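Enquirer: no sequence on this one, just coordinates:
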């Protein structure tokens, strides 16, 4: 059975982001603090999870709320990337690559939120 949230490009991009950041975190080994790693793992996983949960909601207000949370988690990942970069944990090219992926996800989520606003609310 296919779930409706699997189709949007933003969901697929969020899953790809999660895979990519986990590979980066694994490559850091013990150079990255456990708390910073944990925060990035949770924030990056929150993006696709909230997209999926939002798509499972009938009411557009609830959908929008979960998509806003996903967008907030993407912004949290931006901040964590900056912290990791300042600590010298990631190369400039890695940061740039990951930043570009998150920027695209954030734009897609913003468009997704706007599209939900155009839906008729279901009772």
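Expert: Arrived safely. Just so we're clear, the structure is a prediction, and the values are computed from it rather than from any experiment. Numbering: from 1, shown residues only.

Enquirer: CA atoms for contacts and neighbours, from now on please.
Expert: Fine.

Enquirer: which of the residues in the helix or strand harbouring residue 94 are buried?
Expert: Counting by DSSP states H and E, the element that carries residue 94 is helix 92-117. Of all the residues in helix 92-117, those buried under the rule 16 or more other Cα atoms under 10 Å are 95, 98-99, 101-102, 105-106, 108-109, 112-113, 116.

Enquirer: I'd like to know which elements that helix is packed against.
Expert: Here helix 92-117 touches helix 9-28, helix 60-86, going by 3 or more Cα pairs under 8 Å, 6 or more residues apart in numbering; DSSP states H and E.

Enquirer: Comparison target, given below:
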């Protein structure tokens, strides 16, 4: 078993910074979305670094890979919600483009890390 310190992972660090940005973005949304889209967006965003951290504390590389998969799925969910926010005119297309570019970088990093730990050689 390999121990993973999530605090040392660049992808975790970037995703925590990303969550902060997303939370600030949602302050622009209408108040009536507080328990709707805002809540969903925040949950998806915080799930990304949270699952990286939780997976790092599991007992095997296989488990870590599983939590990285969950983190990646949350990032796709968030991307969808940001597109919806744009279509509802809560966020401009420019803002969504900027934030999704950052999200795509995080997705690539999670995918690469997942491939590393999913390999039977590293289990």
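Expert: Arrived safely, thanks for sending. Computed from a predicted model, the values in this text were never measured in an experiment.

Enquirer: Any idea what the TM-score is?
Expert: Scored against TM-score structural alignment, normalised by the length of structure 1, the superposed chains reach a TM-score of 0.89; 119 aligned residues with a Cα RMSD of 1.6 Å.

Enquirer: Tell me which of the helices and strands packed on helix 92-117 of structure 1 sits most buried.
Expert: Neighbour counts (mean count of other Cα atoms under 10 Å) averaged over each of those peak at helix 60-86, with a mean of 19.

Enquirer: Show residues contacting stretch 49-62 of structure 2.
Expert: 1-7, 12-13, 15-16, 63-68, 70-71, 117-118, 122-123 (Cα atoms under 8 Å, 6 or more residues apart in numbering).

Enquirer: Next, the buried residues of it.
Expert: Burial within stretch 49-62 of structure 2, assessed by neighbour count using 16+ other Cα under 10 Å, is assigned to 49-53, 55-58, 60-62.

Enquirer: do you know how far the spatially most central residue of structure 1 is from residue 113 of structure 1?
Expert: Closest residue to the average C-alpha location of structure 1: residue 47 at 3.3 Å, with Cα atoms, centre = their mean. Distance, residue 47 of structure 1 to residue 113 of structure 1, using Cα to Cα, to the nearest Å: 14 Å.

Enquirer: and what of residue 121 of structure 1?
Expert: From residue 121 of structure 1 to residue 113 of structure 1 the distance is 14 Å (Cα to Cα).

Enquirer: aligned partner of residue 39 of structure 2 in structure 1?
Expert: Aligning on TM-score structural alignment places residue 39 of structure 2 opposite residue 38 in structure 1.

Enquirer: quick one: contacts for that match?
Expert: Applying Cα under 8 Å, 6+ apart, one finds that residue 38 of structure 1 lies in contact with no residue.

Enquirer: Understood, closing this out.
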